[in-house]
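Visitor: sequence first, predicted model second:
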Amino acid sequence: MMNRRHVLLAAVAGTLVPATRALADSGMSRIPAYAFSFPALSGDDIRLAAFSGKPLLVVNTASLCGYTPQYAGLQQLWNEFRARGLTVIGVPSNDFGGQEPGGSSEITETAHHQYGVTFPITAKAIVVGAKAHPFYKWAAEARPKDVPRWNFHKYLIGRDGYIAEVFPSSVEPADTRIKTAIARMLADS
């Protein structure tokens, strides 16, 4: 004979199993961005876990691209919002047009010396395809229609560690859409 507790547990289990299965079938990853790390341009690791609970703007960059001047705008975002918790991370990549052909010294010259970048820069990474860095594979799984199509593609990661907004290369860092999304995220604490 079943008592009320068993009936209730059976009913709850009956609704949870399909919901859990639907989540798994949807391809949604419960792994947050904070689970990843990148080798830094300087040789150490940039562990995204160090920024847990804070928004991140992750941008694939290139030194010889028409969008390379966006480094200056990214630095301005970093200057404006870092004290409130935003971290900007540049990820140099040679995936598009061979526009990041150099090594760390050339990337350093462009980012740090030409554009005065002080936000973290990773070592050169692959951002698309089968050999993409695990962060970019995760992002492509989470947002398959929003993968990088060129240099300076921007992923805004929310405080929860998941992709909140995606901005294509053509959207400048100083664009109102980016600044508004970041300000809104920083206001939600």
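Guide: Cool, the structure landed. Numbers count the residues shown, from 1 in each chain.

Visitor: please make it C-alpha for all contacts and neighbour counts, starting now.
Guide: Noted.

Visitor: tell me who's in contact with T61.
Guide: 68, 90-93, 151-153 (Cα atoms under 8 Å, 6 or more residues apart in numbering).

Visitor: sort out for me which of these are in strands.
Guide: Judged by DSSP state E, those include 90-92 as members of strands.

Visitor: can you flag the buried ones in the residues you listed?
Guide: For the ones in strands among the contacts of T61, a burial check counting by 16 or more other Cα atoms under 10 Å picks out 90-92.

Visitor: using a markdown table, lay out the ones in strands among the contacts of T61 together with distance to L48.
Guide: Formatted as a markdown table, the ones in strands among the contacts of T61 follow (distance: Cα to Cα, whole Å):
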| residue | distance to L48 |
| --- | --- |
| G90 | 13 |
| V91 | 13 |
| P92 | 16 |
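
Visitor: and which of those residues is nearest to V17?
Guide: Nearest to V17 among the ones in strands among the contacts of T61, counting by Cα to Cα, is V91 at 39.2 Å.

Visitor: this is the other structure I want to compare:
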Amino acid sequence: MINRRTMIAGTLSAIGGAVSARTAIAQAAMSRITAYVFSFPALAGGDIRLADHAGRPLLVVNTASLCGYTPQYAGLQELWTQFHDRGLMIIGVPSNDFGGQEPGGATDIAQTAQHQYGVTFPITAKAVVKGANAHPFYKWAADARPMDVPRWNFHKYLIGRDGYIAEVFPASVEPSDTRVKTAIARALAVS
């Protein structure tokens, strides 16, 4: 036979558990990390803080100077010219992770990106983009989209205004591709 105290205690425990579960879910949703918490050392010194661009779509691209895809710098600059005034931020992240195709230092990277291809969007210092030593942004992106991690240079993450990954484009998709431009336009249209 169940006494009244046992029944009340069980009921309160069940209610408390349900409230605790709802609270935990709400806290987890509120604490979801966005891309805007990350920063990168800039190629020319200082930091590129993604929080400075919160609420704006970001295109984060791992780059390399000696890659067959290096001419995509020109296409990225065209996107910058076309969409920057509407709110798009592009950030190039040089990496030596794929084929050792970014062996040089800051001067070499600047020579390729800025002088050879006329890049005016921000470029970070060289960073690791894959594996256990990856930059925290790339670890976050891999956790969010494990099937869409960089497999080569010029992998593109489009971050929406909400700070989460909106689209991912592999290296083989040129910046001038209609899919990229459409995704950017869609991200810019969201308010």
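Guide: Sure, I can see it. Just so it is clear, the structure is predicted and the values come from calculations on it, not from any experiment.

Visitor: could I get the TM-score for this pair?
Guide: Superposed pair, TM-score by TM-score structural alignment, normalised by the length of structure 1: 0.88. Supporting alignment: 180 aligned residues with a Cα RMSD of 2.4 Å.

Visitor: of the buried ones among the ones in strands among the contacts of T61 of structure 1, closest to A19 of structure 1?
Guide: Nearest to A19 of structure 1 among these: V91, at 36.0 Å, using Cα to Cα.

Visitor: can you get me the start-to-end distance on stretch 136-147 of structure 1?
Guide: 8 Å (Cα to Cα, to the nearest Å).

Visitor: residues near the counterpart of D143 of structure 2 in structure 1, how many?
Guide: By TM-score structural alignment, D143 of structure 2 lines up with E141 in structure 1. Using other Cα atoms under 10 Å, E141 of structure 1 has 15 other residues around it.

Visitor: checking E141 of structure 1 next. Helix, strand or coil?
Guide: Local secondary structure at E141 of structure 1 is given as helix here, using DSSP: H, G, I helix; E, B strand; the rest coil.

Visitor: separation between it and N94 of structure 1?
Guide: Using Cα to Cα, E141 of structure 1 is found at 21 Å from N94 of structure 1.

Visitor: same thing with G85 of structure 1?
Guide: G85 of structure 1 is 29 Å from N94 of structure 1, by Cα to Cα.

Visitor: T180 of structure 1 too?
Guide: 30 Å.

Visitor: higher neighbour count, these two?
Guide: N94 (20 against 12).

Visitor: the more buried one and G103 of structure 1, how far apart?
Guide: 10 Å.

Visitor: shared neighbours, those two?
Guide: K124.

Visitor: quick one, helices of structure 2?
Guide: For structure 2, the helices defined by DSSP state H cover 4-30, 72-83, 106-110, 136-144, 178-189.

Visitor: just the buried residues of the last one, please?
Guide: Right, the one you point to is helix 178-189 of structure 2. 180, 183-184, 187-188.
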